[in-house]
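Enquirer: This is a predicted model, with the sequence first.
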Amino acid sequence: MSKSLPTIDEIINTLKRSSMPTILIEGSDDVYIYRYLKQKFVNRLVNLQPCGGRINLFTIYDRREEFTGKKVLFIADKDSYRFSGVPEDKCDVIFTEGYCIENDIYDGSDIEDILDAESLPSFNITKDCLIRWFTFELQKYIDSNHQQTMAVGHHINYIIPDGTSKICSNFIAQIGYQEPRADVLDLIISNVNLNIRGKQLFQTISRYMTGKGRFSSFSDKNLVEVALKMKQTEHTINLITKVNEKLVA
């Protein structure tokens, strides 16, 4: 059984008593990534604390006056702020450049080069479907004046079933999918690898790096690790720089 995360109040009480610099991150899934990036921090003794989600992290951020004087940093995925802008009241949070930390690792990593030449056409078709679905969700978000939540947490297999090359018909009916407008599509395409959710980009590569007949297989998490260690992107370098600036301030 996995160990449950502390509550918001428990995290705040720990921060009040701690003399160690602490970096709060959204969830447990990101711990491995930040443990690796921590090797580049000016203080490697910094404590990493997942908060159990974005809402919890922002709640603790809003209560930061309760642990004034403590060296506490907040890192969050940009998510929909990628398109609406970061609110002024969260100006002290360190945000990823792309939609999520996986985007910062993906963009500029050349991880797509790991694909076999014969897999590239199918990969590009699947990626195009992913782009169009994500753009549809972004269009709803934009049209709602940034009030409607972007429902983009689905696994790639739920959107585009394995073995197919189009968005699932049942999924289309479920979400009322329509082809997105050209202006929103152009916005996404202008920087695809930072704009559409990075987790799904890695899931898409993994689809073509697993299966029978392969010498080896790579899960999406394997691929995140490969990309992370293969090449440090400008985005991860910038994130590390921002962390270090706050650690020495």
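Expert: In hand now; what should we look at? None of these values were measured; they are calculated from a predicted model.

Enquirer: going forward, measure contacts between C-alpha atoms and count neighbours the same way
Expert: OK.

Enquirer: What segments of this protein are strands?
Expert: Ranges of strands in the chain, per DSSP state E, are 22-25, 47-50, 72-76, 94-95.

Enquirer: and the last one, how far out from the chain's middle?
Expert: Averaging C-alpha coordinates over strand 94-95 and over its chain gives two centres that are 12 Å apart (CA atoms, centre = their mean, to the nearest Å).

Enquirer: Below is an additional structure, to be compared with the one above:
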Amino acid sequence: MSKKGRDGLEPEIIISTLKHTNIPTLLVEGTGDVGIYRWLEKRLGVGKVDILQCGGRSDLLEIYSRRGEFDTKPVVFLADLDDYIYFGVNIKYNEIIFTSGYSIENDIICDNSIDYLFDESEKSDFENALTRMIEIYSEKVSRRSSDPSEDLALHPSTYYDFERSAFITSNIFEQYQKDELWFDHIKADPKILIRGKNIVSLYAAILSRTSRQSKFSKANIVEIHLKQSALPMPIARTLVKIRYKFRALGIAI
């Protein structure tokens, strides 16, 4: 798997590389999800597919817009839906494989399969903090619809003290008040619709607190999901789509 630190390779370097290789290549965003990409590489077959990480979503979309420069090469694009999950995908990106949820993390953690690790008080903390997250996030999405610069990152520690199991005094509750329409929409499937890193942070905040004998980091939480015998349907579906795209290019993966 080729990469350049956290941020991936520069678009010009990637395009030049693609022009001079016949190795089947999966182009991904490359925003720090190295463990997930390594898992993908193993699933697809080490040595069968080269995974190239871009410097993020905008770089991947730029390279996609220039795919005519390497249109004879076996290249497949994989990207997070990001806020397209709320506002729709532009038809010009119809050849990109997008995640089912907001991000690839959502596709991995959406099946509740590690909730059994919670005791009753932890389950209550999770539900309380998640409900408040949905409330705050609903207003963030509402603002994002008219202001693309609105940041959808939301760490639960900004409003909840997981050591004391209590909400903390924070001006975020004044800054972001529940948007009823978006709240109802997101509440229907929060683990798909809320930015995946926010949800993973919520799990980790509870499963790594000091009172626990066993602790789980964000990386542990993702890894547990990926090592299940039965994969969550969204990530299993993504694997099928990737294989189908390569087969359409004449590559058996």
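Expert: Structure received. Quick caveat, the model's predicted, so the values are computed rather than measured.

Enquirer: Superposed, how do the two chains score by TM?
Expert: The TM-score (TM-score structural alignment, normalised by the length of structure 1) is 0.89; 242 aligned residues with a CA RMSD of 2.1 Å.

Enquirer: As TSV, the strands of structure 1 with mean neighbour count and distance to N124 of structure 1 would be great.
Expert: Below are the strands of structure 1 laid out as TSV (neighbours: other CA atoms under 10 Å; distance: least, CA to CA, whole Å):
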stretch	mean neighbour count	distance to N124 of structure 1
strand 22-25	21	32
strand 47-50	18	34
strand 72-76	20	29
strand 94-95	20	29
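
Enquirer: Now distance to S165 of structure 1 too, for these, in a markdown table please.
Expert: What follows is the strands of structure 1, written out as a markdown table (distance: least, CA to CA, whole Å):
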| stretch | distance to S165 of structure 1 |
| --- | --- |
| strand 22-25 | 35 |
| strand 47-50 | 36 |
| strand 72-76 | 33 |
| strand 94-95 | 34 |
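
Enquirer: nearest to L5 of structure 1, of the ones you listed?
Expert: The closest of the strands of structure 1 to L5 of structure 1 is strand 47-50. By CA to CA, the value is 7.6 Å.

Enquirer: Show me what H20 of structure 2 aligns to in structure 1.
Expert: Taking TM-score structural alignment, H20 of structure 2 has R17 as its aligned residue in structure 1.

Enquirer: which residues touch whatever residue of structure 1 lines up with E122 of structure 2?
Expert: Using TM-score structural alignment as the criterion, the counterpart of E122 of structure 2 in structure 1 is S119. If you count contacts by CA atoms under 8 Å, 6 or more residues apart in numbering, S119 of structure 1 has them with Y208.

Enquirer: And D107 of structure 1, what's its match in structure 2?
Expert: So D107 of structure 1 corresponds to C110, using TM-score structural alignment.

Enquirer: again with S219 of structure 1
Expert: Under TM-score structural alignment, S219 of structure 1 pairs with S217 in structure 2.

Enquirer: Repeat that for Y81 of structure 1.
Expert: Aligned against structure 2 by TM-score structural alignment, Y81 of structure 1 finds its counterpart in Y84.

Enquirer: mind checking how far the closest residue to N43 of structure 1 other than its chain neighbours is from K16 of structure 1?
Expert: Leaving aside its chain neighbours, N43 of structure 1 sits nearest to L247 (7.4 Å; criterion: CA to CA, 6 or more residues apart in numbering). Distance, L247 of structure 1 to K16 of structure 1, using CA to CA, to the nearest Å: 17 Å.

Enquirer: ok, now H154 of structure 1?
Expert: For H154 of structure 1, the distance to K16 of structure 1 (CA to CA) stands at 37 Å.
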